[in-house]
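In: here you go, sequence then predicted model.
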Amino acid sequence: MPDFTASPLVDALEENLFSLLEKLAAEVNTEALPLIDLSSGSPDQPTPPEVIDSLQSAIHRRENHGYPSFWGKPQVREAIARFYRRQYDVELDPHSEVAVFQGSHIGIGGIPRALLSPGQYLISTDPCYPIYRSAALQSQAAFYGLPLRAENHFLPDFNDLPREVADKAGLVVLNYPHNPTGALATPALFASALQFARRHQVPILHDFAYAAIGSAASDAPLSLFSQPDAKAWGVETYTFSKTFNMAGWRFGFAVGNASIIRAFKKLHTHSYSTVFGAIQDAAIAALNLPAERIAQLTAVYHQRREWVLRRLAALRWPARDAQGTFFLWLGVPPGYRSQEFARLLLQEANILVAPGTGFWRRGRRIYSHQPDRRGRGAEQRAGPSCPAGAVLVRRREKQKRNPGRRGLPG
């Protein structure tokens, strides 16, 4: 069978971090010791029953058996506009300022392609969600990551941008609550981003994937549109995966500046498929859920995050409290690189984590979205504490090793 060569663009793409971790999880020998997978951010809570009931009813409607509109049903776009008015006090035109698609990856990957020109810069953060880097590459643009530092609460400083990068800026991509650090945006951050956008005439894409997951002890996460005139300069993408526990349903949307939405919609008609009508009907049911349901989800993740932080403190492992998302961004024990320590956890204790190098240059993270029983299992396997936050991983003498495991990203 011929072995054909991938295009230069595909050849230049990094292997997707999460597809690699999925392969690693499949290759782990679990006969003697079950795998504890802390690498995936897929919510473990059930989809609300009202949403499931809506889908079951919508499947039988003849209108949903044909091709859906490229733009999405008017009813779902109107429901999105009502949701944003209720949650964020933002007025949206459902026809010109809303786009729907099959999961937020299509939005955060497609909007850069719809806006960037070759040679421009996509400006984001270091670390960041890996798709932003690949979106720049697919747009024939360069990527620049503003460094995030703990002393600055993992918020970027636009004054750190070199002049030659700022002058060639084509798009700013922000993501708060932040993946992977868990930091929350402040009004000052969005104000400085908008100031940069106005000065350089650059649009902003805000990936609001973790909009519903703040801290029970803090205010709700901020929308970019909490700032005056922000809609004139940017768009915000939203996913149902986290807010409504609908990761497998693949539904997301973008809202904001009409010219950006128009450019993305044009690209969408050439590059992507439409959303099954019954899924759109179920999305309307989700958007109409009372706000208290979202608050309950936030409380669940806050309780789990607090439990993990208490156990890390007992291990004398320094950790900052993440204000948002269900991630913790942790330093690794002295003497290790992130991928080496992640490999050690996998080989010695069957615990899979995402090494921080997959998010660019800094750190390692773990998830706190898993139920307490899984967290307790990870704690028991990690073993006793030692100085400087190092974790001694106990060997499992009865565990059968798989010598052919793939390496972790470095």
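Out: Happy to help now that I have it.

In: use CA for all of it now, contacts and neighbours both
Out: Fine.

In: and residue 80, how many residues sit next to it?
Out: Counted with other CA atoms under 10 Å, residues neighbouring residue 80 total 25.

In: how about residue 75?
Out: Using other CA under 10 Å: residue 75 sits among 13 other residues.

In: for it, which non-adjacent residue is closest in space?
Out: residue 284 (7.7 Å; CA to CA, 6 or more residues apart in numbering).

In: do residue 146 as well
Out: Closest to residue 146 by CA to CA, 6+ apart is residue 125, at 4.4 Å.

In: can you classify the one you found by secondary structure?
Out: strand (DSSP: H, G, I helix; E, B strand; the rest coil).

In: now do the contacts for it.
Out: By CA atoms under 8 Å, 6 or more residues apart in numbering, residue 125 lies in contact with 144, 145, 146, 147, 148, 156, 174.

In: if I look at it, how far off is residue 149?
Out: Between residue 125 and residue 149 the computed distance is 10 Å (CA to CA, to the nearest Å).

In: check which helices and strands whichever helix or strand the residue nearest to residue 75 is part of sits against.
Out: According to DSSP states H and E, residue 284 maps onto helix 277-287. Judged by 3 or more CA pairs under 8 Å, 6 or more residues apart in numbering; DSSP states H and E, the packing partners of helix 277-287 are helix 49-58, helix 74-88.

In: which residues touch it?
Out: Against helix 277-287 from outside (CA under 8 Å, 6+ apart): 48, 50-52, 54-55, 58-59, 63-65, 68, 72-73, 75-76, 79-80, 83, 244, 249, 251.

In: as CSV, the helices and strands packed on helix 277-287 with distance to residue 238 would be great.
Out: Output for the helices and strands packed on helix 277-287, formatted as CSV (distance: least, CA to CA, whole Å):
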stretch, distance to residue 238
helix 49-58, 17
helix 74-88, 10
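
In: pick the most buried one from these.
Out: Across the helices and strands packed on helix 277-287, averaging neighbours per residue (mean count of other CA atoms under 10 Å) puts helix 74-88 on top, at a mean of 17.

In: tell me the first helix or strand C-terminal of it.
Out: Helix 74-88 is succeeded, C-terminally, by strand 98-101 (DSSP H and E).

In: distance between that next one and the chain's centre?
Out: The chain centre lies 18 Å from the centre of strand 98-101; the measure is CA atoms, centre = their mean, to the nearest Å.

In: what comes up buried for stretch 122-135?
Out: 122-135 (16 or more other CA atoms under 10 Å).

In: before we go on, here's another structure to hold up against the first:
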Amino acid sequence: MIMYASRITSLPPYLFAAIDKAKQEVIKKGADVINLSIGDPDLPTPPHIVEAMKRSVSNPERHRYPSYEGMLAFRTAVAAWIKKTMKVDLNPEDEVLTLIGSKEGIAHIPLAFLNPGEVSLVPDPAYPVYNIGTILADGKPHKMPLLAENDFLPDLDAIPARVAEKAKIMFINYPNNPTSATASIKFFEEVVDFANENDVLVVHDNAYSEMTYDGYKAPSFLSVNGAKEIGVEMHSLSKTYNMTGWRIGYAIGNRDILSGLGKVKTNVDSGAFEAVQEAGIAALYGPQDCVREMNGVYKERRDALLAGLKELGFEVKPPKATFYVWTRVKGSSLDFSRMLLEKAGIVATPGVGFGEYGEGYIRFALTQPVDRINEAVERMRKLGI
């Protein structure tokens, strides 16, 4: 009999794999499914990035093993982009680390800093990988509830002293997935104070920094005084440049933390394909009109969905960032999402799939054109929702 390790059997089913399986079952029955669940951009990667990839992939020098930390040219492009967009100074040689997508870095960083039984502070609801990475490192996740009454920010004062003493890592994520909440510089300053008081490393997931609306600009955690002494920030090209399938991202910040993450990476992967890194260089140095145009498309979709949901009586707040709409529902979020899928052919993500404090909410992703979003609203109206 094949027995899995306890760290595997203790993992919850990966949320989006379960959703995809349920979606496929409905499609097999002939339903026209409108998928508003997973945060995978439906817009194509901008042409100048694709062209850079085409040129690079034909270069035989790119067919060999890449460097573990990433091409210096890519890390230099990252440092220049961060300086330009977020006013944060970085040394590309040791304050930037190339990742095979930010998910990889998030999942691996607990392996570098958590001993068995040590604690990571994990938001709830949240992107599942903060919790999963902790479990795979034999650590213990401690939930930080994200509640509407606190604008979906963790209450740092509510973390018990005995937990704070054992904590080694804190994960935060703003603009936030799934709630689409944003954080102020003041909140980041409080996180730095907490980290210093309790000797905790901070990992800020900033994958949605450029996906913003209505004049809002998302700050970098590293722009706060003292943040670079205790933390790192994870970035991804996936959402900013519609490159989810390309698997390219980076971590920036404290050189010692990045060194620890790098030691894990050198032992478990061989670095990102250099042709993809060269495409990333084209994205970071190239024209940024594509980002503004993308945000215009998502804003139009956001406004269409918000108008429809409000008409139907949903309690919803217009998000200033991300391409998610987080809304309350009555009763079980799992039952509600199942009803949407089976009776209306709409795939939405149940809030409880992001953690127990996500119960009572549904997350819609703005990954369909306006006409399909309007069609989804019409289907819900016909159901009497």
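Out: Thanks, I have it. In this text the structure is predicted, and so the values were computed from the model without any measurement.

In: trace the residue nearest to residue 146 of the first structure over to the second structure, please.
Out: With TM-score structural alignment as the criterion, the equivalent of residue 125 of the first structure in the second structure is residue 123.

In: before we move on, the earlier item: burial count for the residue mapped onto the residue nearest to residue 75 of the first structure from the second structure?
Out: Aligned against the second structure by TM-score structural alignment, residue 284 of the first structure finds its counterpart in residue 281. For residue 281 of the second structure, the neighbour count with other CA under 10 Å is 22.

In: do the same with the one 5 residues further on
Out: In terms of burial, residue 286 of the second structure registers 12 neighbours under the definition other CA under 10 Å.

In: and residue 3 of the second structure, by the same measure?
Out: With other CA under 10 Å as criterion, residue 3 of the second structure counts 7.

In: gap between it and residue 298 of the second structure?
Out: Taking CA to CA, one finds residue 3 of the second structure at 46 Å from residue 298 of the second structure.

In: related to what we said a few turns ago, just the closest of the buried residues of stretch 122-135 of the first structure to residue 295 of the first structure, please.
Out: residue 129 (25.0 Å; CA to CA).

In: give the contact list for residue 265 of the first structure.
Out: Applying CA under 8 Å, 6+ apart, the residues near residue 265 of the first structure are 71, 99.

In: that one -> the second structure?
Out: Match for residue 265 of the first structure (TM-score structural alignment): residue 262.

In: what strand or helix carries that match?
Out: helix 255-268.

In: mean per-residue distance, that helix versus the first structure.
Out: Here the mean offset of helix 255-268 of the second structure against the first structure after fitting is 0.6 Å, by mean CA distance after the TM-score superposition for the first structure.

In: how much space between residue 299 of the second structure and residue 315 of the second structure?
Out: Counting by CA to CA - residue 299 of the second structure and residue 315 of the second structure are separated by 19 Å.

In: those two: who's more crowded?
Out: More crowded of residue 299 of the second structure and residue 315, by other CA under 10 Å: residue 299, with 21 against 13.

In: leaving out the residues flanking it, which one is nearest to that one?
Out: residue 213 (6.7 Å).

In: how many residues are close by the one you found?
Out: 20.

In: ok, it - contacts?
Out: Applying CA under 8 Å, 6+ apart, the residues contacting residue 213 of the second structure are 295, 299, 319, 320, 321.

In: let's see 10 Å
Out: Residues in contact with residue 213 of the second structure (CA atoms under 10 Å, 6 or more residues apart in numbering) are 292, 295, 296, 298, 299, 302, 318, 319, 320, 321, 322, 323.

In: in strands, which of the residues you listed fall?
Out: Among the contacts of residue 213 of the second structure, DSSP state E puts none in strands.

In: can you give me the strands in the second structure?
Out: 34-35, 96-99, 119-124, 140-145, 167-172, 201-205, 231-236, 249-253, 324-328, 346-347, 349-350, 361-365.

In: closest to residue 179 of the second structure out of these?
Out: strand 324-328 (5.3 Å).

In: next, the mean deviation of the closest one compared to the first structure.
Out: Averaged out, strand 324-328 of the second structure is 1.1 Å away (mean CA distance after the TM-score superposition for the first structure).

In: in the first structure, point out the residues matching that strand.
Out: Residue span in the first structure matched to strand 324-328 of the second structure, by TM-score structural alignment: 327-331.

In: same check on stretch 6-18 of the second structure?
Out: Using TM-score structural alignment, stretch 6-18 of the second structure pairs with 8-20 in the first structure.

In: tell me which residues touch residue 363 of the first structure, please.
Out: 127, 180-181, 329-332, 337-339, 354-357.

In: from those, pick the one nearest residue 37 of the first structure.
Out: Using CA to CA, these come closest to residue 37 of the first structure at residue 354, 9.5 Å.

In: the closest one matches what in the second structure?
Out: Match for residue 354 of the first structure (TM-score structural alignment): residue 349.

In: what's the mean deviation for the longest helix anywhere in the first structure versus the second structure?
Out: In the first structure, taking DSSP state H as the definition, the longest helix is helix 291-314. Following the fit onto the second structure, the mean deviation recorded for helix 291-314 of the first structure is 1.8 Å by mean CA distance after the TM-score superposition for the first structure.

In: measure stretch 24-44 of the first structure end to end?
Out: Per CA to CA, stretch 24-44 of the first structure runs 20 Å from first to last residue.

In: right, I mislabeled it, should have said stretch 267-282 of the second structure
Out: 29 Å.

In: now swap in stretch 58-71 of the second structure and tell me
Out: End to end - CA to CA - stretch 58-71 of the second structure spans 17 Å.

In: got it, and stretch 141-156 of the first structure?
Out: OK, stretch 141-156 of the first structure end separation, CA to CA: 21 Å.

In: find me the equivalent region of that stretch in the second structure.
Out: Stretch 141-156 of the first structure covers residues 139-154 of the second structure once aligned (TM-score structural alignment).
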